[in-house]
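S.K.: after the sequence you'll find the predicted model.
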Amino acid sequence: MILAATTDESLARMSDVLIYSSMAVYTLAFFAHIAEWVLGSRSKVGRTAAALTAGAGAAQAPAVTVRVKQGGSTAVLDKPKVVTRTAAGARDVPDGPGAAGGTVKGDLYGRIAVSLTVLAFLVEASGVVTRALSVQRAPWGNMYEFSTTFSTVAVGTYLGFLFAKKNVRWIGLPLVTTVLLDLGVATTWLKTPSDQLVPALDSYWLWIHVSTAIFCGAVFYLGAVATLLYLFRDSYENKLANGGNPGAFARSVLERLPAAASLDKFSYRVNAAIFPLWTFTIIAGAIWAGDAWGRYWGWDAKEVWSFITWVGYAAYLHARATAGWKGRKAAYIALVAFACFLFNYYGVNIFVSSKHSYAGV
């Protein structure tokens, strides 16, 4: 006779407190990010616009100056301004100075925002781990647990990029905003008591299949944010190159972002890097289905939409390698693919009756 594990209610309550506490800290991080964008000096905003105006219609190479040290004969090359070529190769545009506008005041708010985000991440991760300890299993047996773990992994991935010295602080504001929405939905509509798994989920494949799905979704999310911002920034650069005059708000915000080409490159690289793991996720799910239900593929809604998502990202990667489909056209495909992932994440579990309907709501 196998006795079912009991739930430690004190740990479950502690998990709830930690999740709500993380939301409070994320809210502070949200306001710090707003201050970073709004209160940082805009004195350096407009450099990219000047570069675009001077080089409209033609790609220009960055200037390299030669400086000779006084009293010696050694020539020293000054570091050139880094520019990035767009996917279409039509123009070279320097990256913006970042979310804070490159000023001391803005950078201070940015550092505060990142510090608060790190603290919120640690508190939320503690809540996820405590939830797992309360039932002695993987903390993603229902939609509430999946949502809290998903947002934790998304923030952790973002912080990983930051600590690797990647220029991704511009993701901070949309990321924290999305995490607050995700946790708000989770705690308001998806909240379920800490309990044991349904029999179909009680497998070691839960650790493998669902964890890879969560990680893939987190990286796909970061790629989708970069893709969406790429579309805005690309339109802004096109308007400037054609002699247009964007509004003050658009100029103050979009000028601080990386160049459209840099955003496009970032989204492509993260999507391309995670695509093989998403392929493995589908294969692992099929193997688990074979163990649990006696068939590897049964055209269940979750299986179908996972495959549709795979096709969407495969089409995006193929489009990036196809002449005439780079840039905005490929970006639209990437956003459609991520929309398919979101429907698979929320829609199938909540609104569709299937073998994978474990929302618990």
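M.R.: Everything's here; your move.

S.K.: from here on, just use CA atoms for contacts and neighbour counts.
M.R.: Noted.

S.K.: residue boundaries of the helices in the stretch 201-350 of the chain?
M.R.: Per DSSP state H, counting those that start in this stretch, the stretch 201-350 of the chain carries helices over the ranges 205, 211-241, 248-254, 260-293, 301-320, 328-342, 348-351.

S.K.: who touches the last one?
M.R.: Translated: helix 348-351. 143, 301, 302, 354, 356, 357, 358, 359, 361 (CA atoms under 8 Å, 6 or more residues apart in numbering).

S.K.: returning to that earlier point: now the helices of the stretch 201-350 of the chain in TSV, with distance to residue 151?
M.R.: Formatted as TSV, the helices of the stretch 201-350 of the chain follow (distance: least, CA to CA, whole Å):
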stretch	distance to residue 151
helix 205	21
helix 211-241	7
helix 248-254	25
helix 260-293	17
helix 301-320	20
helix 328-342	13
helix 348-351	17
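
S.K.: of all those helices, which one is nearest residue 176?
M.R.: Closest of these to residue 176 is helix 211-241, at 11.8 Å (criterion: CA to CA).

S.K.: then this one, side by side with the first:
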Amino acid sequence: MTVNTTLANFSDMAYATSVVIYIAAMLLYFGEFAFGRAASGTAEREAELVGAGASKSAEPAPNAVGHLPKTPKRPLSERLGGMAVALTVLGALVHASSLVFRGVATGRAPWGNMYEFGSAITLAAVIAWLIVLFRQTRATRRDSSPAQLRALGGFLFLPVVVLLFLSGTLLYAKAAPLQPALQSYWIVIHVSAAIISTGALLFAGVASLLYVIRCRYENNPLNMTKVGSRLPTSQALDRMAYRATVIIFPVWTFAIVAGAIWAEAAWGRFWGWDPKETCSFVAWVVYAAYLHARATAGFRGVRAAWLNVLGLAVMIFNLFFINIVIAGLHSYAGL
């Protein structure tokens, strides 16, 4: 099948545009984080409750000329955060269009090489962040405010932008048909499950790393005050990391099982301890250990969080080193 070069060029332009939008959103997120108020635990929550009670019991009094007082202007940090979320949604739409253009241009699933796979998993991470953000914003949380959660976007977008930059430069591959070994309907089933789980686990790993930083601050407020004090409470970060991992772990399990079924159809065996298979299984064991440790009273906390961070490190190692450096049956980087 011939490649539609016009749509392929549109895909490349949309990709580059999404990277620029994500960088702007990241800077705005970090701006909100820098100018936002430090987390003060339950005292802030109690003040909000008192203020809410007062607002219900008394209506605002008009001024001397009979007009109600003007609504106070939103703080700079909140305005920066709102703009960051708007740019995130715009960037995700442009990013998704780049994958759609690439898929239509080649007539296949748009994740047949490392460039496309890196683009897809970062989009999955951004969508996971938006889902968590909107769910947390709509819900009433006792231990953190929506603004504090929103400011975490900068820490997520930093690895996202780095991965997109690497994928678009060092790992870039021109639009082309699939290699014969990948021409199977299993590429939609197996690889899409791997993309979704990798993107969500990227978010979970970042949340666990921030949890460790927040715990260091709570144990010693003089340590890393500027960063740790502005993060949501350790309970909120731990909950986000755990929920993301426990929800996506079955998807990662399914991805491994689907890969084994595809391997049997392609190579005549379900499992051959190929480097990619081995590293994927190691990641599965690490995440299973994290979920077990997180549910164990004597091991939960920082030690369990480090297991989640280790799982992310294994996934990144599997994504780059195994695919690029080590030769194996899964060497489809397109480089």
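M.R.: Alright, I've got the coordinates. Everything numeric in this text was worked out from a predicted model, so none of it was measured.

S.K.: can you pick out the most distant pair from the contacts of helix 348-351 of structure 1?
M.R.: Distance extremes for the contacts of helix 348-351 of structure 1: the farthest pair is 301 and 361 at 18.0 Å, using CA to CA.

S.K.: whereabouts in structure 2 does stretch 123-131 of structure 1 align?
M.R.: Per the alignment by TM-score structural alignment, stretch 123-131 of structure 1 matches residues 94-102 in structure 2.

S.K.: ok so, going back, out of the contacts of helix 348-351 of structure 1, who's the most crowded?
M.R.: residue 143 (23 neighbours; other CA atoms under 10 Å).

S.K.: trace it over to structure 2, please.
M.R.: In structure 2, the residue matched to residue 143 of structure 1 (TM-score structural alignment) is residue 114.

S.K.: ok, and the closest non-adjacent residue to its match?
M.R.: Nearest residue to residue 114 of structure 2, sequence neighbours excluded (CA to CA, 6 or more residues apart in numbering): residue 333, at 4.7 Å.

S.K.: can you tell me which residues contact that neighbour?
M.R.: 113, 114, 115, 171, 323, 324.

S.K.: mind listing what the third one touches?
M.R.: Contacts here follow CA under 8 Å, 6+ apart; on that basis residue 115 of structure 2 touches 167, 168, 171, 172, 173, 333, 334.

S.K.: what does residue 266 of structure 1 correspond to in structure 2?
M.R.: Going residue by residue (TM-score structural alignment), residue 266 of structure 1 aligns to residue 240.

S.K.: pretty sure that match is touching residue 206, no?
M.R.: No. Using CA atoms under 8 Å, residue 240 of structure 2 makes no contact with residue 206, being 10.1 Å away.

S.K.: in the stretch 51-200 of structure 1, which spans are helices?
M.R.: Using DSSP H, counting those that start in this stretch, helices in the stretch 51-200 of structure 1 cover 104-135, 143-163, 172-188.

S.K.: let's have these in CSV, adding distance to residue 36 of structure 1.
M.R.: Below are the helices of the stretch 51-200 of structure 1 laid out as CSV (distance: least, CA to CA, whole Å):
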stretch, distance to residue 36 of structure 1
helix 104-135, 5
helix 143-163, 16
helix 172-188, 9
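
S.K.: out of those, nearest to residue 287 of structure 1?
M.R.: Residue 287 of structure 1 lies closest to helix 143-163 among these, at 20.8 Å (CA to CA).

S.K.: once aligned to structure 2, how far is the closest one on average?
M.R.: Comparison of helix 143-163 of structure 1 with structure 2 after fitting gives an average deviation of 1.1 Å (mean CA distance after the TM-score superposition for structure 1).

S.K.: same deal with stretch 275-292 of structure 1?
M.R.: Counting by mean CA distance after the TM-score superposition for structure 1, stretch 275-292 of structure 1 comes out at 0.7 Å.

S.K.: what about residue 273 of structure 1, neighbour count?
M.R.: Counted by other CA under 10 Å, the residues lying close to residue 273 of structure 1 total 14.

S.K.: nope, residue 310 of structure 2 is what I was after
M.R.: That count, for residue 310 of structure 2 with other CA under 10 Å as the rule, works out to 18.

S.K.: now swap in residue 228 of structure 1 and tell me
M.R.: Residue 228 of structure 1 - counted by other CA under 10 Å - has 19 other residues nearby.

S.K.: who are the contact partners of it?
M.R.: Contacts of residue 228 of structure 1 (CA under 8 Å, 6+ apart): 331, 335.

S.K.: counterpart of it over in structure 2?
M.R.: Under the alignment (TM-score structural alignment), residue 228 of structure 1 maps onto residue 209 of structure 2.

S.K.: ok, now how distant is that match from residue 158 of structure 2?
M.R.: 13 Å (CA to CA, to the nearest Å).

S.K.: one more: residue 105 of structure 2?
M.R.: With CA to CA as the criterion, residue 105 of structure 2 and residue 158 of structure 2 are 30 Å apart.

S.K.: neighbour count for these two, which is higher?
M.R.: residue 105 (24 against 16).

S.K.: leaving out the residues flanking it, which one is nearest to that one?
M.R.: Using CA to CA, 6+ apart, the closest residue to residue 105 of structure 2 is residue 4 (4.6 Å).

S.K.: list the contacts of the residue nearest the centre of structure 1.
M.R.: For structure 1, the residue nearest the mean C-alpha position is residue 222 (1.8 Å; CA atoms, centre = their mean). If you count contacts by CA under 8 Å, 6+ apart, residue 222 of structure 1 has them with 154, 158, 171, 267, 270.

S.K.: check residue 31 of structure 1 too.
M.R.: Going by CA under 8 Å, 6+ apart, residue 31 of structure 1 touches residue 113.

S.K.: counterpart of it over in structure 2?
M.R.: Per TM-score structural alignment, residue 31 of structure 1 is aligned with residue 27.

S.K.: direction-wise, compare the strand or helix carrying that match with helix 153-168 and give the angle.
M.R.: Per DSSP states H and E: residue 27 of structure 2 is located in helix 5-35. Here helix 5-35 of structure 2 points in a direction 150 degrees away from that of helix 153-168 (axes from the mean of the first three to the mean of the last three CA atoms, to 10 degrees).

S.K.: distance from helix 5-35 of structure 2 to structure 1 after superposition?
M.R.: Compared with structure 1 after the fit, helix 5-35 of structure 2 shows a mean deviation of 1.4 Å (mean CA distance after the TM-score superposition for structure 1).

S.K.: now that helix: buried residues?
M.R.: 7-12, 14-16, 18-19, 21-33 (16 or more other CA atoms under 10 Å).

S.K.: just to revisit the earlier point, please report the distance of the match of residue 266 of structure 1 from residue 224 of structure 2.
M.R.: Distance of residue 240 of structure 2 to residue 224 of structure 2, given as CA to CA: 22 Å.
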